[in-house]
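Participant: fold the stuff below for me.
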Amino acid sequence: MTHAVLITGTSSGIGRATARRLSRHPQLTVYATARRTEAVEDLAAAGARTLALDVTDESSMKAAVDAVAAEHGQVDVLVNNAGYGQFGTIEETGLDDVRRQFETNVFGLARMTQLVLPGMRAAGGGRIVNVGSMGGRLVFPVGGYYHASKYAVEALTDALRFEVAPFNIKVSLVEPGLIRTAFGETGSDTLAGTAGASGPYARLNAVADRQMADHYRSTLLSAPAETVAKAIEHAITEPRPRTRYVITPAAKALVQTRRLLGARVFDALLRTRYSGTAD
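Facilitator: This next block holds a predicted model:
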């Protein structure tokens, strides 16, 4: 008997690495999804089945879940991976951009969860893995709206884990630090789109953009997507998965620093990194 694994957002990065890794398991049938199936054709060659899925579209989400249920009875494992970073200052970022990010990062995740839970309950169990971020535990400047979406994922995951435990449904949260994918480039692009060449935050935006590029290139501060895929595999296959998986040593250090030292000290550390950014 195989278990059906539905993964959102597999056209690149963490989702793609996870689909490839899980497709090697003979007891897992992996459904790799993207808005356009041609973006995941190579995953089909690697052993995954492919489906069109847009987590901002109700009919698309329902159709994908129904397609898996038609073949397997239900989705046994849901990996909520789809998401992206919208960067910019709180003042300068347009709220339409913020709404689009929350539609993908939060509401899409929530709706996919709602759609798979009836089948999991009827089957007597299941797994849900939400891909959050270390950015759900601490905040950097010009990332406030992205961080807000990941803080929301933290809250939803904690509530869900308790609510579905009586139905033998296990829920884990994966919190990557900096992962060497296109995420950093996307974040830089969105920052460029919201920030003017001049203005009250011009220096801050320039420093943040430079640091984002440098940190994502650093092999000391970042890790490959395969590292996250391994954690997701553990959350899916182990009898007692962890509630949280913080990925990369740098992320673990930052999360603990923020937790132990508090807001004032963490703000002081940030000021040393972003010094001289105010006009």
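
Participant: only C-alpha atoms for contact and neighbour calcs from this point on.
Facilitator: OK.

Participant: state the distance from Asp209 to Phe162.
Facilitator: 39 Å (C-alpha to C-alpha, to the nearest Å).

Participant: between the two, tell me which one has more neighbours.
Facilitator: Using other C-alpha atoms under 10 Å, the more surrounded residue of Asp209 and Phe162 is Asp209, with 21 against 12.

Participant: how about stretch 250-266: buried residues?
Facilitator: Ala250, Ala251, Lys252, Leu254, Val255, Arg258, Phe266 (16 or more other C-alpha atoms under 10 Å).

Participant: got the contact list for it?
Facilitator: With C-alpha atoms under 8 Å, 6 or more residues apart in numbering as the test, stretch 250-266 has contacts from Met134, Arg137, Leu138, Pro176, Gly177, Leu178, Leu220, Leu221, Ser222, Val246.

Participant: now, which of those residues sits nearest Lys170?
Facilitator: Checking the contacts of stretch 250-266 against Lys170 with C-alpha to C-alpha, the nearest one is Val246 at 17.4 Å.

Participant: before we go on, could you also do this sequence so I can check it against the first one:
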Amino acid sequence: CAACVERVVGELGPIDLLVCNAGGTRFGPMLEQPVDEVRAVFEVNVFGVLHTIQAAMPSMCERRRGKVLIIGSVSATLTTPFAGAYSASKAAVHEIAEALRMEVERYSVSVSVAVLGSFKSGFSETGRAAMQGVEGSALYSDVAEALEARTFASQQGNIAQPPQRVAKDLVDAMSKPKPLAFIGAAGSCTKFRLLGFLQKNLWPWTYVQNKLAAAHGLA
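Facilitator: As a prediction, the model looks like this:
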């Protein structure tokens, strides 16, 4: 990362906006998902962010100028069955961003998290491969079909927004002099963030849990 940043700065000049965008996932039940798979998700989603900010942000702090956008997810606060590894990694990213924001405010560098809902991407193909973690399960193979339908529904119809629209919304948000700490974007983002808040703060936690379990064939 450091060598890449040095090359970019040498060719294009100082970094004004840093976007941490890489991400990946694997689905599977926590009881059976190989630890190496979970570790791989964290390597990309969490440690990838750390490598990037540690390589790029010191120079931004020295200049006392710059903005950082870390791509998060509604899954950080609203967890669904078989997506524990992904949700945990995104929750970690959100907390890293919170700490980072407070640490670099003194250097006039802003840190924002994009809390993304559904948008059209390569998620379907990635998810299809990841679904093998459930299809080969000794305990949950009977719900693989329901899970697949639920997963790919997020890429269908009007739920998933075009990536171009999501990108424009993020560019507009980051173009403001003082970007928000959390930027909601993509399909059903507000709905899922509200549901996650209600799940943990107001509603009986079993209500949302039972709804999510039923949606994934577990009830």
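
Participant: in strands only, show me the buried residues of stretch 250-266 of the first structure.
Facilitator: Among these, none falls in strands (DSSP state E).

Participant: same list (those residues) but as TSV, adding distance to Thr237 of the first structure.
Facilitator: Output for these, formatted as TSV (distance: C-alpha to C-alpha, whole Å):
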residue	distance to Thr237 of the first structure
Ala250	26
Ala251	24
Lys252	23
Leu254	28
Val255	26
Arg258	31
Phe266	36
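
Participant: tell me which of the residues you listed is nearest to Leu204 of the first structure?
Facilitator: Phe266 (17.4 Å).

Participant: how much does the lengthiest helix in the second structure stray from the first structure?
Facilitator: Longest helix in the second structure, counting residues (DSSP state H): helix 84-104. Following superposition, helix 84-104 of the second structure is found to deviate from the first structure by 0.6 Å on average (mean C-alpha distance after the TM-score superposition for the first structure).

Participant: whereabouts in the first structure does that helix align?
Facilitator: Counting by TM-score structural alignment, helix 84-104 of the second structure falls onto residues 144-164 of the first structure.

Participant: what does the longest helix of the second structure contact?
Facilitator: 24-30, 38, 41-42, 45-46, 49, 61, 70, 72-73, 75-79, 110-113.

Participant: mind listing which of the buried residues of stretch 250-266 of the first structure are in helices?
Facilitator: Using DSSP H, those in helices are Ala250, Ala251, Lys252, Leu254, Val255, Arg258, Phe266.

Participant: aligned to the fifth one, what sits in the second structure?
Facilitator: Translated: Val255 of the first structure. Checking TM-score structural alignment: Val255 of the first structure goes with Arg193.

Participant: how close does its match get to Thr151 of the second structure?
Facilitator: Relative to Thr151 of the second structure, and taking C-alpha to C-alpha, Arg193 of the second structure is found at 18 Å.

Participant: swap in Cys189 of the second structure?
Facilitator: From Cys189 of the second structure to Thr151 of the second structure the distance is 16 Å (C-alpha to C-alpha).

Participant: repeat for Arg26 of the second structure
Facilitator: Taken as C-alpha to C-alpha, the span from Arg26 of the second structure to Thr151 of the second structure is 12 Å.

Participant: between the two, which one's more packed in?
Facilitator: Per other C-alpha under 10 Å, whichever of Arg26 of the second structure and Thr151 has more neighbours is Arg26, with 22 against 18.

Participant: give the contact list for the nearest residue to that one once chain neighbours are set aside.
Facilitator: In this structure, Arg26 of the second structure finds its nearest non-sequential neighbour in Ala130, 4.8 Å apart by C-alpha to C-alpha, 6 or more residues apart in numbering. By C-alpha under 8 Å, 6+ apart, Ala130 of the second structure lies in contact with Thr25, Arg26, Phe27, Gly28.

Participant: adding secondary structure and distance to Leu212 of the second structure, write the residues you listed out as JSON lines.
Facilitator: Converted to JSON lines, the contacts of Ala130 of the second structure look like this (DSSP: H, G, I helix; E, B strand; the rest coil; distance: C-alpha to C-alpha, whole Å):
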{"residue": "Thr25", "secondary structure": "coil", "distance to Leu212 of the second structure": "19"}
{"residue": "Arg26", "secondary structure": "coil", "distance to Leu212 of the second structure": "18"}
{"residue": "Phe27", "secondary structure": "coil", "distance to Leu212 of the second structure": "15"}
{"residue": "Gly28", "secondary structure": "coil", "distance to Leu212 of the second structure": "15"}
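
Participant: just the buried ones from these?
Facilitator: Among the contacts of Ala130 of the second structure, the ones that count as buried (16+ other C-alpha under 10 Å) are Thr25, Arg26, Phe27, Gly28.

Participant: the third one: what's it in contact with?
Facilitator: Right, Phe27 of the second structure. Phe82, Ala83, Gly84, Ala85, Tyr86, Gly127, Ala130, Met131, Gly133, Val134 are the contacts of Phe27 of the second structure under C-alpha under 8 Å, 6+ apart.

Participant: and if you look at the first one?
Facilitator: By C-alpha under 8 Å, 6+ apart, the contact list for Thr25 of the second structure reads Val41, Ala85, Tyr86, Thr126, Gly127, Ala130.

Participant: out of the residues you listed, what pair is the most spread apart?
Facilitator: Most distant of these, by C-alpha to C-alpha, are Ala85 and Thr126, 14.6 Å apart.

Participant: the more surrounded of those two?
Facilitator: Ala85 (24 against 14).

Participant: SS state for Ile71 of the second structure?
Facilitator: strand (DSSP: H, G, I helix; E, B strand; the rest coil).

Participant: that one pairs with which position in the first structure?
Facilitator: Per TM-score structural alignment, Ile71 of the second structure is aligned with Val131.

Participant: could you report the separation of that match from Tyr84 of the first structure?
Facilitator: From Val131 of the first structure to Tyr84 of the first structure the distance is 11 Å (C-alpha to C-alpha).
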